[in-house]
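Asker: Sequence and predicted structure, then a few things I'm wondering about:
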Amino acid sequence: MHRQLAFSAPPAIETDMIIANLLVELFVEELPPKALQKLGDAFAGVLREQLAAQGLAAADAPLIAYASPRRLATHVAGVLAQAPDKAVSQKLMPVSVGLTADGQPTPALLKKLAALGAGAAAMESLARVHDGKAELLYYESTARGATLAAGLQKALDEAIAKLPIPKVMRYQLEDGWSSVHFVRPAHGLVALHGAHVVPVGALGLTAGRSTHGHRFEAVQDPIVLRDADSYAAQLKDEGAVIASFDERRAEIALQLQAAADAVGGGVRAIDDAALLDEVTALVERPKVLTCQFEQEFLAVPQECLILTMKANQKYFPLLGAEGKLTHQFLIVSNIAPADARAVIEGNERVVRPRLADAKFFFDQDRKKTLVSRVPQLAKVVYHNQLGTQGERVERVRAIAKGIAGQLFAALSVRHRIDGTQDAEVVQDYLMTCVDNAALLAKTDLVTDMVGEFPELQGVMGAYYAVNDGLPDDVAMAIEDHYKPRFAGDSLPRHNVGLVVALADKLETLVGMFGIGNLPTGERDPFALRRHALGVIRMLVEKDLPLELPALLAAAVPAFGDKIADPTAALADFIYERLAGSLREQGFAAQEVDAVLALRPARLSLVAQQLAAVRAFAQLPEAPALAAANKRITNILKKAGNGVDPHVNTELLREQAEQDLYAQMQTIVPDADLQFASGDYTTSLQTLAALRAPVDAFFDDVMVNAEELALRLNRLGLLKSLHDAMNRVADLSRLAA
C-alpha cells in the first residue's frame, strides 16, 4: 500500500540565494512500462522549457531526466530564485486620441492607464513612436521577474498537463471528496532549489524533501533528501533505486552480457532493444539471474518459445553460437536476495506452463494439413466490403498468377530440378509453387498457435508446410509473403516468395483504394504506406523487370464489381512514397522531381535515371539546357496537345533552325541508342552538345510565326527536341 507522504512546513528560500540547481520529483504508483521513458523525457523537457520561458533558467540548461517504475523526476542546473526584471513596452493608442492639443491626457488615456494600474503620474513613462502611418503612445514600465515559487508552479502544471499519458486515471484524494486525473495515483512531490524546498503543489500534494526508495530493499524509509544534487546518490545508497532510466538500462545490459559469458559456449542473450527498454521500466534495482527449462521443449519451433518468453514473461532467451535457442534464459529480478534459488525456481515454474501450451498448440496444429484448413478461411471476415479471407485468397492467387507469368518469362528462369534445367519444366514448377503458396499463405491464421501469437503468422505456416511435405519454395514463400514487415526488414528470399508478397500487398492496396479506405494524416489502420513501400522495395532492390502501371491494372479485375478502379489514385500514392523514400536516401528533391515527373514504369531503373540526372546537372551546359527545356515546355503547353513532332525540312528557313535540326540528326540517334541500352548518363551527356544550337535557335528564330505552316513546323521541331531530351527525366525541373 502507498501512503500519503507527510511533510513538515517547508523552509523558505533565503533571499540571498540567487542561483542553484533544481530537483523536482513526482512519486507515483507503478507507471505503464512501455510509456515510461517517453513520460520521463517529456516531464523533464517541458519543465525546463517553461522555466526558461519565464527567465528562471537557460533554454539549454543542463538537464537530467529520471524515470523509474514509481517516479518521474528532473534535475535542472542553474535555476534562479527570481527572474530578472524586464522592460515592458505596451502600445496604448494614437497620440491624437490620448493627448489634447496642449499635450494633456484625455479621459480615454487616463482610463487606459488606470486599467494598467498606473495613474496620471505615469505620464512621464509615456513614449511617442511613429509607425509610418501615425504617432502612437507607448507605456514604458518594468515588470518584476517571476519568483521561483510562482514560476515553478506554472511550469509544473504545464509539465503535468502535457505528459503523453497513454490512458488517464481518475482517483480520489485522501479527503474523500476531491479527485484528480493522472496516469497513476501520485503520493509524493519533491521540489528542491539547492537545499531549500520550493512551496509548490500538484495533484493534491504539497512539495517537500522526502521520497521513498525500493519497496523491499530500501535501507531507509522515507528518504530525506539533503539537496537537489544528492537525489540520485541518496536513492541509490539509501533507497536501493537507480533513478536514471539510461543508467538502469546500461546496468541491465552489462549484467545480461556477464550472465551469458558465465554460461559459456558462446551463448548470447537475444538482442531486443524494445524488450530491454520495457524491462528497464519494470525494475528499480536490477539483478540478472540465469534459469533453464526442460530440453524437450526445444522440439517446438524456437520462434514460438522465444515469443512466449519475451512477450509474456519479459525473459531474455539465450541463443547459441549459430543463433539456435538453448534451454537456458535470463531474467531481470527487481530484488537481489543473498540466496536467489527461490527466485530462479519460481520463474522456471512460471515459464513451464507457457512452454507446455506452445508445445500443445504445435502438436495439435500438425494434425491437420494446411490444405484442409482452406475452407475455414471462408468463415473469417476480412472486410465487410471486400468479403472473407477465403475470397481474399482467391484474389491473391489470381494476381500472383499474372505476376508470375510476366516475371518468370522475363527472367528466363533457370532452376535446377532433379538434375534438369529445362526452362518450361522450371517455369511450370514455379507457377505451381506460386499458386500453392498463394492458396496456403493465410491458412495459419486459423491455427491454434497463430491464434495465441498473431505475430507468428507466416512463420508457423512455413513450419506446417514443411510438416505437410510441401516444397521448400512453397514453405519459404508462405513465411516471406508478409515481408517486408517494417522499415529495414529483409525481402522475400526467392522469386516464388517475391511474387506472392507482391500479390498480397497489391491486393490490399487495390482493394482498400478501390473502396475509398485511404490513409489519413496519422491513421493508416491497414498499413497502406508500409505496403506501398514494400512494393517499391521489392521492385527496386530485386531489380524486377515489371512495370508498376501494368501491375496495378492487372490486379483490378480480381475484385470483380466490389471496387471502383483506383489505379490513378493508387499510382499517385505509390510515386509519392517513392519520392519520399528517395529524398530520405539523400537524393536532391529537384533530381527526384525531374525523374518521377515522367512516372517511370520500371521502378528498378529509377536509381540509374537519378544518377544520370545528377551527372548531367554537373555539366556546364546543364543550366542553359534546363532553362531552354522549361521554355520549350511552356511553349508546347500553350500550343495545346496537337503538336506534331515531325519536321518538314523545306520549311526550315532560318539558319539557326536548320543548324539545330542538322545537329539533332547527328546527336539524337546516338543518345537514343545509349538510352535504349540503359546508359542514361551517357545519353544525357550526348544531348548536352545541343546547347549551342538551342541557344542560337531561341536568339534568332521566332517560333510563333504569323505563317501557320511555318509556326507548326517550328513547334514540331521543338516537340522533337523535347521528346529526345526528356526520356530520362523532365530536365525543365532542374531549372532554377
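Answerer: All right, it came through fine. Numbers count the residues shown, from 1 in each chain.
Asker: Only C-alpha atoms from now on, for both contacts and neighbour counts.
Answerer: Will do.
Asker: longest helix anywhere in this structure?
Answerer: helix 341-365 (DSSP state H).
Asker: Are there helices or strands packed against that helix, and which ones?
Answerer: strand 287-292, helix 302-313, helix 448-452 (3 or more C-alpha pairs under 8 Å, 6 or more residues apart in numbering; DSSP states H and E).
Asker: Give the next helix or strand downstream of it.
Answerer: Remark: after helix 341-365, the chain's next helix or strand is helix 370-373, criterion DSSP states H and E.
Asker: ok, now how distant is the residue nearest to the spatial centre of the chain from H531?
Answerer: The residue lying closest to the centre of the chain (C-alpha atoms, centre = their mean) is A487, at 8.6 Å. Computed as C-alpha to C-alpha, to the nearest Å, the A487 to H531 distance reads 11 Å.
Asker: and what of L307?
Answerer: 24 Å.
Asker: Equivalent analysis for L163, please.
Answerer: Here L163 is placed at a distance of 32 Å from H531 (C-alpha to C-alpha).
Asker: out of the two, which sits in the more crowded spot?
Answerer: Using other C-alpha atoms under 10 Å, the more surrounded residue of L163 and H531 is H531, with 25 against 18.
Asker: Below is an additional structure, to be compared with the one above:
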Amino acid sequence: MSNHKNLLVELFVEELPPKSLKKLGEAFAADLAKGLRAQGLASEQSAVTPFASPRRLAVHVSGVLARAADRAVSVKLMPVSVGLAADGKPTPALLKKLAAVGADESALPRVTRRMDGKAELLFLEGTAEGVPLAQGLQQALDEALASLPIPKVMQYQLADGWTSVHFVRPAHGLVALHGAEVVPVTALGLEAGRQTRGHRFEAQMDPVVLLDADHYARQLEEQGGVIAGFAARHGELLRQLQVAAAKEGLTPIDDAELLDEVTALVERPNVLLCQFEPDFLAVPQECLILTMKANQKYFPLLDAEGRLTNKFLVVSNIRPADASRVIGGNERVVRPRLADAKFFFDQDRRKTLASRVDGLAKVVYHAKLGTMGERVERVRKIATEIARAIGGDVLAKQADQAALLAKADLLTDMVGEFPELQGIMGGYYARHDGLAEDIAFAIEDHYKPRFAGDALPRNATGLAVALADKLETLAGLFGIGQVPTGDKDPFALRRHALGLIRMLIEREMPLELAHLVSIAFAAFPAGHGQAQAELSYFLRERLVGYLREAGYQTQDVEAVVEARPARWAEFPKRLDAVRAFKALPEAQPLAAANKRVGNILKKSEDKVAAVTDATLFVEPAERALADALESVALRSEAAFAAGDYTGSLQALAALKAPVDAFFDTVMVNAEDPRLRANRLGLLARLHALMNRVADLSRLAA
C-alpha cells in the first residue's frame, strides 16, 4: 500500500447512552488520533473528524502513514570517567551497560561523548524502526477504548459463551480502513473488516460494504440511511425544526441539551408537527413544557410573545410515506402526560401554600442541620434582617412572609413529579391563594440565579429571600465542615457563592459582607460550628474569579480586593477608578512609593499611629509633604465620601512631587526617636490616604 492515506476506524455497537454520545464520540476520535501521533503515524496537520450515531463511534484521520518513519534514538549510558579508561578503551562497566541495553562490543563505534549539564556522559546512538500501522493502530485503539469516559460499564459474553467483555454497550462490528485496505486490528473480541450496518429499517443495503475510508459518511447516508456525524445530524435536526416551526409562524423551544439528546437518539431525523387539545393550556406552561421535553423529548412551539401553543414537534427516526400514524401515535402518547400535569395542578390548588408549611417539619433537610421546617425558620431570620437593612420594616414583613412560604411547594404533587419546578410552582400557587404579586415573584425567584448567566430576582423582596437562602446554605454547610475541595462540590456551594456575589454587585445592594456572614451564622443554634472566617475567605476567592471573568485585569482586582471594601457593590466603581488612575503619568511612581512606604511601616518595631506633630518637622521636604497631604486629603476624602472613587484617586497625582522630594532628602529612621516617630506617622497618614480606594502597591510594576 502507498505510504500516505486516510484512515477510518468504526466501532459498531448497540444503542449508546444518548446523554453521553457526543462526549464519547469526541473522546474516541481525539484519543485514537493522539495515539497515532505519539507513534509518528499521524502528524499535527492530520485532520481528525469524529462520527457518533446511536449505534456507532468512528473517526476519520487524514494523512496516516503505512509505517512510521525511522527515528534517531540516543541512550544515556554513564559518565565518561566511568565508561572509558585513561587510554580511552571501554571499561568492563561500559561493556556490561551495553549488554544491558541489548548491544555488545560491535556497538562501540556508535558510542559518543557529550556534555549533559555539567558532566560529560557517554551515549549510544542508534535508529529505531518506525512502527507499522497495524501495530501502531492496535495500540492506539486499545488505549482509546480503555480511556473512554464511559458513564457505566456493561459486562457481556462473546459468541463462545466464555469470554467476558467490559464496555459501554455490546459491540458487534469493527471497521479499520487505510485508504481502501483493511488494517488487521482487533477490539472487544472483533476482527476489523470493511462492512458496517445502516439504519435498522431504512437502509438501502445491509450490510454496507465500504469502498474506502473517504466514502464512509456518504455511503452510510446514501446506502445505510444514517447521518453518521453528530454535528451533521445536529445541524440537519435544527434546520428541520426551524423550517417546520416557521411554517406555523412559531418558534421551537431553545434547549441545547434537548437538541443534543435527540441528536443522539436518531440516526436520520425526521421532524413532524403534532398538536394537543387547547384546554391543556390552562395549566402553567412550565409544567407542560417540562413534561413534553423530559418525558417525551418533544420540542414545544412558542408564539411571538414566548407563550406556549398547543402545537409541538416530534423527531422520528423513520420516514414513512404516510406519517399520519406516527403523528397520531405521538399525540395519543402526550395526552396522558398532559392530563397528569393538569391533575397535579388542580389537586395542588385545593390546599393553600400556608397550610403546607407545617408539613416541612417532617422533611429532613440534612442529618446535621435538621428539618426543612428548621431551615425555613433560619432563612426567615436572615431574610428579615436583610430586608430591614435595605427597605425598612415594611420590606422586612414582606420578606418574612415570602421566606415562610418559599419552600411550601416542595410538598406539592407537581414539584414531587418535577423537582425542577420548585419555586416556579410556588409563585403560581401564591397567586391562586390571593397573595400579592410581590410575594409571588419573591417565592418564584428565591432560587435565582440557578446557574451562570441566569436572571436575578426581580424585586427587593425576592433579593432578600434569595440572599438569605444562599447564605443559610453556605453558613450551614461550612459550619458542619462540608467545604468544597478540588473539583468536588456536591452541594454546589460555588454556585451559591457566585449567585450571592452577583446579587450584591449587579443589584448594587448597600450591604456589608461581614454583616451578612454574621447574621447567617447567628440564625443557627449556639452549637453550630463557627466558620465565618473560612466562609469569608471562600467568598473572597469566588469574588476574584467573578471579577476576572467580568474582564477586569488581575492586578487591578487584587489591588481593590486588598483594600477590603465592606460593601461589595462598590467593586466595579473602584475597579474603573483604578483603571483610570493607571492611565496617569504619576500612577507608577506613586504605586512604587506606596509599596516602599508599606515596607517601611512593616519594618517598624513599634506600632505606628497616623498622627504627626507639626513642630517636629525640621526638613523642608517633610513639611512640604505634610502640607500637600493636608490639601490633597481634603479633595480625595470628599470625593471618596461622595462615591467618586475616580476623583479620589486622581487627586493623589498632586502628591508625586512632594513624595519624591521627601524620599530624596529625608532620613525616615532618624536617630532622634521623636523625629523618627513623627516621620513614620507622616508616612502612615500618606499610606492610609493612598489606599482608601485600592492597595496601590499592587499596581507597582
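Answerer: Arrived safely. Since the model is a prediction, treat every value here as computed from it, not as a measurement.
Asker: Per the alignment, name the residue of structure 1 opposite V9 of structure 2.
Answerer: Aligned by TM-score structural alignment, V9 of structure 2 pairs with V24 of structure 1.
Asker: elements contacting the helix or strand where its match lies?
Answerer: Assigned by DSSP H and E, V24 of structure 1 falls within strand 19-28. If you count contacts as 3+ C-alpha pairs under 8 Å, 6+ apart, strand 19-28 of structure 1 packs onto strand 71-80, strand 186-193.
Asker: that older thread, looking at the helices and strands packed on helix 341-365 of structure 1, spot the one closest to S372 of structure 1.
Answerer: helix 448-452 (14.5 Å; C-alpha to C-alpha).
Asker: can you name the residues of structure 2 that that closest one overlays?
Answerer: The alignment of helix 448-452 of structure 1 onto structure 2 (TM-score structural alignment) covers residues 413-417.
Asker: Dump the helices and strands packed on strand 19-28 of structure 1 into CSV; add mean neighbour count and distance to L47 of structure 1 as well.
Answerer: Output for these, formatted as CSV (neighbours: other C-alpha atoms under 10 Å; distance: least, C-alpha to C-alpha, whole Å):
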stretch, mean neighbour count, distance to L47 of structure 1
strand 71-80, 24, 8
strand 186-193, 26, 12
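Asker: right, so of those strands, which gets closest to V613 of structure 1?
Answerer: strand 71-80 (50.6 Å).
Asker: what ranges do the strands span in the stretch 351-500 of structure 2?
Answerer: Applying DSSP state E, counting those that start in this stretch to the stretch 351-500 of structure 2 gives strands spanning 364-366, 370-371.
Asker: Contacts only, for D31 of structure 2.
Answerer: Contact analysis of D31 of structure 2 by C-alpha atoms under 8 Å, 6 or more residues apart in numbering lists A140, E143, A144, S147.
Asker: For it, what is the enclosing helix or strand?
Answerer: Counting by DSSP H and E, the element that carries D31 of structure 2 is helix 18-38.
Asker: which residues touch G40 of structure 1?
Answerer: A65, Y66, A67, L72, A73.
Asker: Aligned against structure 2, show me the partner of V595 of structure 1.
Answerer: Aligned partner of V595 of structure 1 by TM-score structural alignment: V560.
Asker: So that match sits against A694, correct?
Answerer: Yes: contact criterion C-alpha atoms under 8 Å: V560 of structure 2 and A694 qualify, at 4.3 Å.
Asker: what do those two both touch?
Answerer: Looking at what touches both V560 of structure 2 and A694 (by C-alpha under 8 Å, 6+ apart), the common residues are R574.
Asker: May I see the strands of the stretch 351-500 of structure 2 organised as CSV, with distance to R431 of structure 2 and mean neighbour count added?
Answerer: Supplementary listing: these in CSV, determined by distance: least, C-alpha to C-alpha, whole Å; neighbours: other C-alpha atoms under 10 Å:
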stretch, distance to R431 of structure 2, mean neighbour count
strand 364-366, 27, 14
strand 370-371, 27, 15
